[in-house]
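Visitor: attaching a predicted model along with its sequence, questions to come.
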Amino acid sequence: MDIESFPLYDIEGDARQCGQQYGRAAGERIDLSLRTYRAAFERVGLSWDRTRALARRFMPVIEAFDAGMLREIEGVAEGAGVPPEDIVALNARSEMLYAFQQLEATEPPDGCTGVVVMPSASREGRLIHAQNWDWRVESLELGIVLRIQPAKGPSMLTFAEAGTLARAGLNSAGIAVTGNFIKADSDGRQQGVPLALIRRGILQSELYANALGVVCRTARSISNNMIVTHAEGEAVSLETCPEQVFWQQPEGGILVHANHFKTPAALARVVDRSLETTPDSLYRDRRVTEALHNRRAEGLLGEQDVLDALQDRFGAPRAVCRSPSAGPGGASSATVATIVMDPAARKMRIAPAPFRAHRFTEYSL
């Protein structure tokens, strides 16, 4: 699976127009996404008919959250020539998969390590926001980059799996977001807005306060850690579970979060089930934090310092930079991409499969 870069698709216009352009341009990858996740749903006991029925239940929730997003999803479906509930299922795949207890027996462990370096600690005086995204190896063939010029609101640049509206990205207002897996015992007990759409809501925000508000006031089905930053020197790690949001801010100009709850309030109030599947999160988080603070003691940090920390191979294959390894059901997981964003310059660089020889491709607004 030799992927040198992820394709870039430019879309513009109102929500339905953006969706139609997206669906037409990325139709082949969307079809591959659907085939990949149809197999994943079947492994947890969900037939495709049942998956579609569950997806339809999310449609009024999405419309109440942001009617434009539902119109865009309908446009993607129209452009790709599939029913709208298929695109909803892709955007709600985490909610629909992780709500099933048998997932751990069939799917590879999720991961991700997020990093922020504040302007005060940065050699260039600009905030650095980066992430290793660990997930199914097949996602290498699903990854895309969308450059979106909506009829209203900020323009957006987002890395995503084909058919979904956002994963990691930034906007023309200087706001950026990444998301990491975490799991609480309360996950799956209520229906909420899919995480992909919450991240898209962050990117649609003109104001940083509004971006944070999208997370804090939106009902969720499952837990997630979202790191939300602003180019002018703001960063917060939001540990979310269905009922609550906990926050962590940078220390010494550095913020790191992997895949377990860290904030004191969360540790006191949440039954953290993340470590059942991602025990490596404990040392990944610590090793990246220590590496960056050690470098910081020698001087200001640059982008390469962050990328070096994200290349750490201790504990391989379950390392910060994860090489392919099989999960319980036989599917393999790995670090699918390293993403590094410069929100002030409105650009991001992405390297597919950083566990082997790789190169970064730059995308900008």
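Guide: Structure received.

Visitor: switch to C-alpha atoms for all contacts and neighbour counts from now on
Guide: Fine.

Visitor: any idea how far the residue lying farthest from the centre of the chain is from Leu255?
Guide: The C-alpha centroid of the chain is most remote from Glu298, which lies 31.6 Å away (CA atoms, centre = their mean). Separation of Glu298 from Leu255 (CA to CA, to the nearest Å): 18 Å.

Visitor: for Val336, same thing?
Guide: From Val336 across to Leu255, the span is 22 Å (CA to CA).

Visitor: the more surrounded of those two?
Guide: Val336 (27 against 22; other CA atoms under 10 Å).

Visitor: give the helix, strand or coil label for the more buried one.
Guide: Following DSSP: H, G, I helix; E, B strand; the rest coil, Val336 is assigned to strand.

Visitor: what residues are up against it?
Guide: Shown in contact with Val336 (CA atoms under 8 Å, 6 or more residues apart in numbering): 132-137, 139-140, 352-354.

Visitor: hmm, which of these are the buried ones?
Guide: For those, a neighbour count by 16 or more other CA atoms under 10 Å gives the buried set as 132-137, 139-140, 352-354.

Visitor: I figured Val320 hits Gln311, correct?
Guide: Yes. Val320 is in contact with Gln311 according to CA atoms under 8 Å; the separation is 6.5 Å.

Visitor: comparing these two, which residue is more hemmed in?
Guide: The neighbour count for Val320 versus Gln311, taken as other CA under 10 Å, is higher for Val320 (31 against 18).

Visitor: alright, now check it against this:
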Amino acid sequence: MVLIVNAFGTPYEHGQQAKDQVLGSISYYGSLFESTCGLDWPSVREEATKYLDTLERLCPEYLEEIRGIAEGAGVTLLDIVALNVRTEINFGLFSQEPKLPIQLDGCTALAIKSGHGPSFLSQNWDWVTRQGQNLIVYTVQRPDTDIPRFTVVTEAGIIGKIGLNESGVGVCLNAIKARGVDHTKWPVHLALRKVLESSSRQSAIDELVSTGLAGSAHLLIADEFGATGLESTAKTVELLPADDQGVVIHSNHLLLNHAGSEESLWLLDSPQRSDRMQQLVTEELSSKQALTASDIFKLFQDEEGYPNGINRDAADDSSAETLFNIIMNLSERTATIAFGRTTNVVERVHVSF
């Protein structure tokens, strides 16, 4: 069963309750960074130090949370900082000739607010099978603050990822491989955390646009009124509005123009997945005014292009598969997380505020 971590007091609880999973995350990313970036763990820690001043400036409370997780898990502060900047390391500092191909991530995300229907935010999260055992469902409540309570599905040790809050703001993530990092900006996973602490989609977007992101990614940010895609590189931020049907779809390549970006289309199936999802959504909306959560889940079961489709499987030369699906109803402040491939669900976790 997936570990449920409730941090209603100190961040120490995350590290203590999820110690085995935190250690598992460190072990996994240690081997990954060695393979894709040529960095051993001491070098990874050295890279992590470059973010300390930025974290102290932008979000000292996050740095304290990271410190608490480290203490609870019995590891160093830099070990946990490294996990929280894993996107910048893996997708911004990749080697020209990595020991292993970076064929790891294949996430497909969908937001839809059509007609008088609810605002849905959803995605399949695909990653290396081994890391699935280190996923946790993490709920954070900060007493005596105006920060909304939120629940996030994340890798143990990482304080921000995919989820929603009690204000009805949610966020999904698509990895994008574009060279370069900027240590003075929001690390991607801490930007995700910032969204989860926001009271509205617009306030989250305003914060991230004003500061920028340290690396490349797509954040699909939504609330009960609709969704906006936020594409970033280390140099640029561009916004992707919903189409005339209230739909935003994204996979793992840049859809917008980013001046000066050096993107590598590392997943050849990424355009096919986004096109396929668009086709499926268009077909559904041709006969329905609005989609249900059940309708959306069926879209994410699609296996066209198997094993590298929307519902990814670990086969051929890839070790990645769909590890979970999440469907958030932001109008009702609820979510269902289905662990495993969408055609072979092993556990469901329901969230409501």
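Guide: Here it is on my side, so go on. The shown structure was predicted, so the numbers you read here are calculated from the model rather than taken from an experiment.

Visitor: TM-score for this pair?
Guide: Overlay of the two chains. TM-score (TM-score structural alignment, normalised by the length of structure 2): 0.92; 345 aligned residues with a CA RMSD of 1.9 Å.

Visitor: what does the residue farthest from the centre of structure 1 align to in structure 2?
Guide: In structure 2, the residue paired with Glu298 of structure 1 according to TM-score structural alignment is Ser287.

Visitor: same check on Asn224 of structure 1?
Guide: Superposed on structure 2 with TM-score structural alignment, Asn224 of structure 1 falls opposite Ala217.

Visitor: and for that match, the neighbour number?
Guide: Neighbour count for Ala217 of structure 2, taken as other CA under 10 Å: 27.

Visitor: ok, and the closest non-adjacent residue to Glu63 of structure 1?
Guide: Setting aside the residues directly before and after it, Glu63 of structure 1 is nearest to Leu70 in space (CA to CA, 6 or more residues apart in numbering), at 5.6 Å.

Visitor: cool, and Asp285 of structure 1?
Guide: With sequence-adjacent residues excluded and distances taken as CA to CA, 6+ apart, Asp285 of structure 1 is closest to Ala258, at 5.3 Å.

Visitor: who's in contact with whatever residue of structure 2 lines up with that neighbour?
Guide: Superposed on structure 2 with TM-score structural alignment, Ala258 of structure 1 falls opposite Ser251. For Ser251 of structure 2, the contacting residues are 106-109, 174-175, 270-271, 273-274, by CA under 8 Å, 6+ apart.

Visitor: of the residues you listed, just say which sits nearest to Glu166 of structure 2.
Guide: Glu166 of structure 2 lies nearest to Ala109 out of those, by CA to CA, at 21.1 Å.

Visitor: nearest residue to the closest one other than its sequence neighbours?
Guide: In space, and not counting its chain neighbours, Ala109 of structure 2 is closest to Gln123: 4.1 Å by CA to CA, 6+ apart.

Visitor: number of residues surrounding the equivalent of that neighbour over in structure 1?
Guide: By TM-score structural alignment, Gln123 of structure 2 lines up with Gln131 in structure 1. By other CA under 10 Å, 29 other residues sit near Gln131 of structure 1.

Visitor: can you pull the contacts of Gln131 of structure 1?
Guide: By CA under 8 Å, 6+ apart, the neighbours of Gln131 of structure 1 are 112-115, 178, 310, 338-340.

Visitor: go with 7 Å
Guide: 112-115, 338-340 (CA atoms under 7 Å, 6 or more residues apart in numbering).

Visitor: next one: Gly30 of structure 2
Guide: When the contact criterion is CA under 7 Å, 6+ apart, the partners of Gly30 of structure 2 are 40-41.

Visitor: can you find the partner of it in structure 1?
Guide: Alignment note: Gly30 of structure 2 maps to Arg38 in structure 1; criterion TM-score structural alignment.

Visitor: for the alignment partner in structure 2 of Ala166 of structure 1, which non-adjacent residue is closest in space?
Guide: Here Ala166 of structure 1 is matched to Gly160 in structure 2, going by TM-score structural alignment. Leaving out its chain neighbours, the residue that sits closest to Gly160 of structure 2 by CA to CA, 6+ apart is Arg193, at 4.1 Å.

Visitor: which secondary structure state does whichever residue in structure 1 pairs up with that neighbour sit in?
Guide: Counting by TM-score structural alignment, Arg193 of structure 2 lines up with Arg200 in structure 1. Following three-state DSSP, the label given to Arg200 of structure 1 is helix.

Visitor: next one: Gly24 of structure 2
Guide: helix.

Visitor: okay but it is in contact with Gln133, surely?
Guide: No. Between Gly24 of structure 2 and Gln133 there is no contact under CA atoms under 7 Å: 8.1 Å.

Visitor: who's more crowded, those two?
Guide: A count of neighbours by other CA under 10 Å puts Gly24 above the other of Gly24 of structure 2 and Gln133, at 20 against 17.

Visitor: can you pull out the helices in structure 1?
Guide: Ranges of helices within structure 1 are 15-25, 27-43, 48-65, 67-80, 84-91, 93-98, 195-203, 208-217, 264-269, 281-298, 303-309, based on DSSP state H.

Visitor: using CSV, lay out these together with distance to Ala121 of structure 1.
Guide: Formatted as CSV, the helices of structure 1 follow (distance: least, CA to CA, whole Å):
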stretch, distance to Ala121 of structure 1
helix 15-25, 38
helix 27-43, 39
helix 48-65, 37
helix 67-80, 37
helix 84-91, 36
helix 93-98, 35
helix 195-203, 25
helix 208-217, 21
helix 264-269, 25
helix 281-298, 7
helix 303-309, 11
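
Visitor: what's the closest of the ones you listed to His358 of structure 1?
Guide: Nearest to His358 of structure 1, of all the helices of structure 1, is helix 303-309, at 12.3 Å by CA to CA.

Visitor: what packs against the closest one?
Guide: Where contact means 3 or more CA pairs under 7 Å, 6 or more residues apart in numbering; DSSP states H and E, helix 303-309 of structure 1 is packed against helix 281-298.

Visitor: distance from the helix it packs on to structure 2 after superposition?
Guide: Once fitted to structure 2, helix 281-298 of structure 1 is off its aligned match by 0.8 Å on average (mean CA distance after the TM-score superposition for structure 1).

Visitor: which outside residues touch stretch 272-289 of structure 1?
Guide: The contact list for stretch 272-289 of structure 1 (CA under 7 Å, 6+ apart) reads 109, 111, 182-185, 256-261, 309-310, 318-320.

Visitor: now, of those, which are buried?
Guide: Buried members of the contacts of stretch 272-289 of structure 1, counted by 16+ other CA under 10 Å: 109, 111, 182-184, 256-261, 309-310, 318-320.
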